[in-house]
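1. My questions are about this predicted structure, shown below with the sequence.
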Amino acid sequence: MPSGETKRAQISASSAHGSDEEWQKSKIYKTEGKFEAREGHHFYRPIDSYEGLHRWDPNFQWTEQEEKKVVRTIDARVCTFACVGFFALQLDRGNISWALASTLLTDLKMTSKDYNLGQTIFLVCFLLAEMPSQLLSKRVGPDRWIPVQIVAWSLIAACQAFLACRAPLGFLEGGFIPDTTLFLSFFYKSSELPKRLTCFWISDTIAGIVGSFLAFGFLHITNASGGGAWRYLFAYEGLITGVIGIIAYFWMPASPVQTKGGLRGKDGWFTGHEEKIIVKRVIRDDPSKGSMHNRQAVTPRRFWESIKDYHMWPIYAIGLI
């Protein structure tokens, strides 16, 4: 029989062998983010003013499990809140149909023609606002501009006038969708965005369902003056949206490497290791994301070049449709 010392030596050797196997396994699978020799990592290097440059490491690698964990965190904290913002948009954008079912036209002494005119004004302004809002969002950052949009349109949506409010409401709401898409692109690869945008658009349907129940409750409120219940519908749903906008200001980070502070906590959402993963995976997927700072305005020259690029024309056409 082996002695006690021999047993201890066997156990120690077995443990060391097991640890070595685990280390080798982690080393084998830690290949995410590795550059091939033909790629030339200098091509991917961001500009000096890029906000995540301090997390850029061309030799940095990570495991697939680490990347999945990071993506789950982004889904829970970034994509989910983007869906909440879209919920707020649809809540204020869609409540006009419920107000129409109430006494809106009678109280404001309007006809169906007046209503259609107001909706046309809203939709035209909604469409025209998308490009200017995108340019402004690129200049000040979507983390600042989106909350301002939400709070501003909530104030207008809570007002009781109709024609006077449709144009500014359309201008403020029109840029939300493209601005939020820009914000999501800071965190996701192009192959990941379609699934997240699917969830984004599903929140539109959810808002319609929830909004119908809210409308049922608000439209049954009566007051001593006999005013239309649709006024409560606009006021309370505008209040809900305003609260979401205020929370958004303290929740939305400027970028994946700037998540500390506000409602995100003093330590932020990601560790330095995780920030390196996000930066490198996004830049490798689309090197152009490292060609501008997240608060850098689009120059007239860049804007004109994008207009001239005929490869983009089908995308523009789809957007207009």
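-> On my side now, so go ahead. Residues are numbered from 1 along each chain as shown.

2. From now on I want contacts and neighbour counts done on CA atoms only, so please keep to that.
-> OK.

3. Now Thr205: which helix or strand?
-> Using DSSP states H and E, Thr205 falls within helix 193-218.

4. any idea how far the closest residue to Leu239 other than its chain neighbours lies from Pro287?
-> Leaving out its chain neighbours, the residue that sits closest to Leu239 by Cα to Cα, 6 or more residues apart in numbering is Ser154, at 6.7 Å. Ser154 sits 37 Å away from Pro287, going by Cα to Cα, to the nearest Å.

5. of the two, who's got more company?
-> In this view Ser154 and Pro287 are compared by other Cα atoms under 10 Å, and Ser154 has more residues nearby, 30 against 15.

6. try this one side by side with the last:
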Amino acid sequence: MPFHDSDKQSASKEVVASVSEATVEAAVDERKLLRRIDWHVVPWLALLYLLNFLDRGNIGNARLYHMQDDLHITDQQYLIALTVFFFPYALFEPPSNVALRRLRPSRWLSFIMLVWGIVMTMHGLARNYGDLVALRVLLGLAEAGLYPGVVFYLSCWYKRSELGTRVAAFFTSATVAGAFSGLLAAAISNMDGVGGKPGWSWIFILEGLFTVLCAVASFWILEDFPENAKFLNDAERSWVISRLQDDMKFSAGGEKFKIKYVWQSIKDWKTWVAMGIYMGFDGPLFAFSLFTPTIINQLGFEATVANLLSVPVYAWACIVTFGVGVLGDRIGHRAYINLALFSIGLAGYIILIASRKPSLSYFAVYLAAAAIYPTIPNSVAWVSSNVEGSYKRSATLGMAIGWGNLNGAVSSNVYRAVDKPWYRLGHGIVLAYIAIGWLCSLLFYFLLRRENAVRETGARDEVIEGVDNPRANPRNGIFKSEEEAQMEKGDEWSGFRYSL
């Protein structure tokens, strides 16, 4: 029987009410339970995103093994095939995130993974340009829900001061995928001619079949939300839900879906500024992941060597990403980290534009990787921690990530064959994206800080029945209790403080 939101909400309240605070403290070892949550939640999600990123970007590796020649497509047609992926990918992210909250993650995420695994396998059977375009559209549609869904899902498990490390641990799989894709493509290319199929075809087929197998396993391995996770007992569920509510996640444990929560997200200025931040790193991310092998190849290295030279770049990005995730949770000032990382990215792409030496350009690629990849989990944790209400947060993340990913349609067209080997136009456009991310991060910081200051003055205080508050203003809302105000207003509640 499906576990609906109203059932979840009432069940979680019953769990919290039935287990006393003293009983919970006696029954729960916080460090051990957090470690157990980590092991049940993060590793499998990291594997799923590794496969997601691998399947999305392996077309760049396959291209080096004569895919274009065999399919008889031009450079322009190849870029169009990359572009069409992003439209369904971006447009279906917001509704997929809302669907995830209403459905069970173990079912929804596993289902979309199964579909994209099948589509990826079919890439290896493509015969012409039309086949490739149709498959890229279907792949974008199927993959749309994973990344925003996982980010939202993690935000339902961890406090704001814990989220950055977990998102970074999950997201490092993208850097591992970047490194692993080069090694894997180089190895699979040796199957050229097996079964009458070229090496690039086997890259798609084998990687797609492995995704299908993992999707089937996910139906049993993936956990759902804290209020109905199978590995927790009642005392542990109560502890998880209570600590999230104490961290200003008032909707922890479930809330009933109301369309007004989606409208709250659309009308919130934070959503639109966040879209600018996501634009600042998602545009560069797709350009970097799709074209790194090609860029290195055009610097004078053969296909297999170019794939292998991309491995240490992604290994470095993996280390920096996880380190920044830990640092963000420790110091709590994610704005400063964002500004520093975007600045490193600006330096990297300025060097790429100016350089005429392969060694210097290769060094700049390391700077770019160290800027783009760590910025993503830091920004995700920053935005997520400042949006309360599970449906509002899911809508905000869906729109921000969807808009950011839509810019992949632009950045996947900026590295034109006529611009090789230095690709000044492509690097210049990516530089502009990073500048937008830097400016929006600064704006987000100042607006959040200003709103915190306004709330300290009491200008946002609501009228709470039975509470004498001379600063309360009916324009801010009239509520029967503080708890009602928290649940109805989320992060707009006067007592909510934004993290900077």
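-> The structure has been received and is ready for your questions. Owing to the predicted nature of the structure, the values given are computational and were not obtained by experimental measurement.

7. ok, Met113 of the second structure - contacts?
-> If a contact means Cα atoms under 8 Å, 6 or more residues apart in numbering, then Met113 of the second structure has 142-143, 146, 211-212, 215 as its contacts.

8. Among those residues, pick out the one closest to Val454 of the second structure, please.
-> Using Cα to Cα, the shortest approach to Val454 of the second structure within the contacts of Met113 of the second structure belongs to Leu146, at 37.0 Å.

9. which stretches of the second structure form strands?
-> Along the second structure, counting by DSSP state E, strands occupy 463-464, 478-479.

10. Comparing those, which comes out most buried?
-> Highest mean neighbour count of the strands of the second structure: strand 463-464, a mean of 22 (counted as mean count of other Cα atoms under 10 Å).

11. what's it aligned against in the first structure?
-> Under TM-score structural alignment, strand 463-464 of the second structure corresponds to no residues of the first structure.

12. With stretch 359-367 of the second structure instead?
-> Going by TM-score structural alignment: stretch 359-367 of the second structure matches no residues.

13. Mind checking the strands of the second structure for the one nearest to Met122 of the second structure?
-> strand 478-479 (55.8 Å).

14. The first structure: matching residues for the closest one?
-> Under the criterion TM-score structural alignment, strand 478-479 of the second structure matches nothing in the first structure.

15. other SSEs contacting that strand?
-> Contact here means 3 or more Cα pairs under 8 Å, 6 or more residues apart in numbering; DSSP states H and E; on that basis strand 478-479 of the second structure packs against strand 463-464.

16. Any idea how far the strand it packs on is from the middle of the chain?
-> 38 Å (Cα atoms, centre = their mean, to the nearest Å).

17. average offset between the helix holding Thr205 of the first structure and the second structure?
-> Its aligned residues in the second structure lie a mean 1.3 Å from helix 193-218 of the first structure after superposition (mean Cα distance after the TM-score superposition for the first structure).

18. which residues of the second structure does that helix align to?
-> Going by TM-score structural alignment: helix 193-218 of the first structure matches residues 163-188.

19. I'd like the distance between the aligned partner of Ala46 of the second structure in the first structure and Trp251 of the first structure.
-> Matched by TM-score structural alignment, Ala46 of the second structure corresponds to Cys83 in the first structure. Separation of Cys83 of the first structure from Trp251 of the first structure (Cα to Cα): 14 Å.

20. and what of Arg139 of the first structure?
-> Relative to Trp251 of the first structure, and taking Cα to Cα, Arg139 of the first structure is found at 19 Å.

21. and if you look at Met131 of the first structure?
-> According to Cα to Cα, Met131 of the first structure stands 25 Å off from Trp251 of the first structure.

22. residue contacts, Trp201 of the first structure?
-> Shown in contact with Trp201 of the first structure (Cα under 8 Å, 6+ apart): 83, 86.

23. And for Trp98 of the first structure?
-> 212, 215, 230.

24. The alignment partner in the second structure of Ala152 of the first structure: neighbour count?
-> Alignment note (TM-score structural alignment): Ala152 of the first structure maps to Val115 of the second structure. Val115 of the second structure: 18 surrounding residues under other Cα under 10 Å.

25. Identify the residue spatially nearest to Val115 of the second structure, adjacent ones excluded.
-> With Cα to Cα, 6+ apart as the criterion, Val115 of the second structure has its nearest non-adjacent residue at 6.1 Å, and that residue is Ala142.

26. follow-up on the earlier one: could you verify my assumption that the residue nearest to Leu239 of the first structure touches Gly238?
-> Yes. Ser154 of the first structure is within contact range of Gly238, at 4.5 Å (criterion: Cα atoms under 8 Å).

27. Gly199 of the second structure contacts Met191, doesn't it?
-> Yes. The criterion here is Cα under 8 Å, and Gly199 of the second structure meets it with Met191 at 5.4 Å.

28. Compare neighbour counts for those two and give me the winner.
-> Ranked by neighbour count (other Cα under 10 Å), Gly199 of the second structure and Met191 place Gly199 first, with 23 against 17.

29. before we move on, the earlier item: got the strands of the second structure as a markdown table, with distance to Ser310 of the second structure columns?
-> Output for those, formatted as a markdown table (distance: least, Cα to Cα, whole Å):
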| stretch | distance to Ser310 of the second structure |
| --- | --- |
| strand 463-464 | 59 |
| strand 478-479 | 57 |
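
30. Alright, calling it a day.
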